[in-house]
Each structure stands twice: as structure tokens, then as C-alpha cells.
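Peer 1: Below are the sequence and a predicted model for it; my questions follow.
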Amino acid sequence: MLAAVTIHIRTATAQDWPQIWPVVAEVVRAGETYAYPLDLTSEQARQLWLEAPPGESVVATDDDGSVLGTAKMGPNRPGHGDHVGTASFMVASSARGLGVGRALGEHVVAWHRERGFHAIQFNAVVETNAAAVALWRSLGFEVVGTVPEAFRHPTHGLVGLHVMHLPLRTGRAQG
């Protein structure tokens, strides 16, 4: 049984990158959930992950300040698509099963609601990532489509990418 941990979520800063990078590197190198290049460098990843406004990146930490996971969120598209948000998540393997993903997911949904987004769209949830698909469904997301064979999984071969959607119904006509 996993020990209980208190999870704190806060805005990520540039000073957090040395703790965020190992989480990102681990997830990317596994090649099972993101279409990022396996040889992604720390600098490339930092530019991809640390969102500028109107987006935001956050870290989930324990009581000691150790980074357990991270998320980034913001508008899915610019201009006429900025009323729909999106997000990406990564959890350290050592922190999986502790509720970090759920805490980050709940935070991201609240973040989008507070900012008046109409909905959240996840563009590419690997269909074999059963834990993520189950988590997002438990938070109210639905699979609205699957792009067949859109992801080269290292052990499952070509698998689909789900597009998942959560209506927030708050309306946001323009940014």
C-alpha cells in the first residue's frame, strides 16, 4: 500500500525546472504517452512545457517541496479557438498511484472554469494509457473521437489517439 502524501499545487517557476526536467525526461523517454522526440533536450522541453500567459504551468509537490508531477494548460488554439482550453500532464513514476494525476486534473478543470473557458479539449490521449483515460472519464471527459494508428507505441505498435472533451458551459466568446 502506498503511503499517503499531501499534494500541493502551485504555479511553476523557472527555478522549478531542475526538478521538473527529470519528470518530463522520464515520461518522454518512455515513449508511451507523448509524441515528443525521445532525444528531447532539457532546453527544448523547457520551452515546450513552461507556458507563458494566458497559459500556465504548475507543479504538484509534497510537503518537502519535491516535484511529484506537473501540468500545463491554456487555450487550445489562438484567436477564434481560444474559448476552449487544453492541458498536458506528467507524473513521476515514483508518485503514480498517490493521487497526483487526479489532483492536477481537478486543478486544471477549476483553472479553466475560473477563467471562463467554454470547454476543455485534450487533443491526443494515447488509447493504451488506460490510467489517464479512466481518470479523465472520472472527471467528466468523453472520448469524442479516436484517430486510428496515430501514435507509435514502443510495445503496442500503432495505436489510436483519443480526442477527449469536457464541456464547462461557462461561455467565453472571446479572449
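Peer 2: Okay, I see it.
Peer 1: From now on I want contacts and neighbour counts done on CA atoms only, so please keep to that.
Peer 2: OK.
Peer 1: how about the strands in this structure?
Peer 2: With DSSP state E as the criterion, the chain has strands at 8-11, 56-61, 67-75, 84-91, 119-126, 142-153, 157-167.
Peer 1: Put this next to the previous one:
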Amino acid sequence: MVIREATGGDWDEIHPFFAAIVEDGESYAYPDGLTAEQAASLWMERPPGRTVVAVLDGRVVGSAKMGPNRPGRGSHVGTASFMVDPAVRGAGVGRALALHVIDWHRREGYSAIQFNAVVQTNTGAVRLWQSLGFQIVGTVPGAFRSRRHGPVGLHVMHLAL
């Protein structure tokens, strides 16, 4: 697997799994019915942020975006979002992207990474982040409307770097 900077040309391969994950309604609070252009504007980061893709056997199978969690006085803490093509879940793509993102934040001088909204019922993601040292520092009850579970909590997760 190769993880590299995303280009505009990668969007055609990212968009199908982006749309499927958003439509699934279990992990992202993006609005339903986004056009490909609207979705790209939400996912493809501009500096100081960055978007990468995971390429396996010549195919884009995952993507992550990263950068400062807040501007100005909050810019020393990073954040990130991840999407993995459901067809390759369990193949280590998410972990590889996560390790890449953590290393990037360290190299860029961030003091921590904060995830603002990890869906409580997204247990695979929660387990992954905890296995990499992230801690749940709080949960906002009922803040996410899961398509399958109804209102569930959103975890705020933190990793000191």
C-alpha cells in the first residue's frame, strides 16, 4: 500500500466510497444528497491542511484529511478525518492512514490531535483510535442521529504528541 498526497484527479476514485459512507449514515454528519463538487469541497483540504490517499494494487481505497483543529490560538492541535472503501475494510487501510496522519502531525510540530466527533457506535474506529493511544475525553450525548441506532453520542478523542 502506498499513501501519497491526493490530487484533484483522485476525486473520481474517492467520491464513490465517500458517497457510500455518507449515505450509510453511521459515521459522518455530512448532509445527504451532496453533489460530487460539494463533497470535494468538504474533503479536499487546502494548506495548511492536507489530504492523502491510500493506493492498493493501483486503486484508491482510502483517504484522510488533516490539519489544524482550529485557527489561530488553537492551531497547535491537529485534527483528521478518515474514509476507507467498505470493500477493503479490515485490510489495514485505516490503521495505515492513521499512522501516516499521526506521523505527519508530529513532523509538522503539532502538540496533539483532537477528533471532535467520533460516533459512539462506530466501535471499529473507536477501537482503532484507542489502540493508537487516543483517549475519550468526553462524550456529547445524543449528538449524532445514526441511521440505524437513532440518537447516539459523539466522542471527543485526544492524543498528546
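Peer 2: Arrived safely, thanks for sending. Please read these numbers as outputs of a predicted model, since none were measured by experiment.
Peer 1: just to revisit the earlier point, any chance of the strands of structure 1 in CSV, with mean neighbour count and distance to residue 103 of structure 1 too?
Peer 2: Shown next, in CSV, are those (neighbours: other CA atoms under 10 Å; distance: least, CA to CA, whole Å):
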stretch, mean neighbour count, distance to residue 103 of structure 1
strand 8-11, 15, 8
strand 56-61, 23, 8
strand 67-75, 25, 10
strand 84-91, 24, 11
strand 119-126, 22, 16
strand 142-153, 16, 19
strand 157-167, 19, 17
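Peer 1: Compare these and give me the one nearest residue 28 of structure 1.
Peer 2: Closest approach to residue 28 of structure 1 among the strands of structure 1 is made by strand 84-91 (9.3 Å; CA to CA).
Peer 1: what span of structure 2 lines up against that closest one?
Peer 2: The aligned range for strand 84-91 of structure 1 in structure 2 is 77-84, by TM-score structural alignment.
Peer 1: Tell me roughly how far the matching stretch lies from structure 1 on average.
Peer 2: Once fitted to structure 1, stretch 77-84 of structure 2 is off its aligned match by 0.2 Å on average (mean CA distance after the TM-score superposition for structure 1).
Peer 1: Identify the residues contacting the residue nearest the centre of structure 2.
Peer 2: The residue lying closest to the centre of structure 2 (CA atoms, centre = their mean) is residue 81, at 1.7 Å. Applying CA atoms under 8 Å, 6 or more residues apart in numbering, one finds that residue 81 of structure 2 lies in contact with 64-66, 115.
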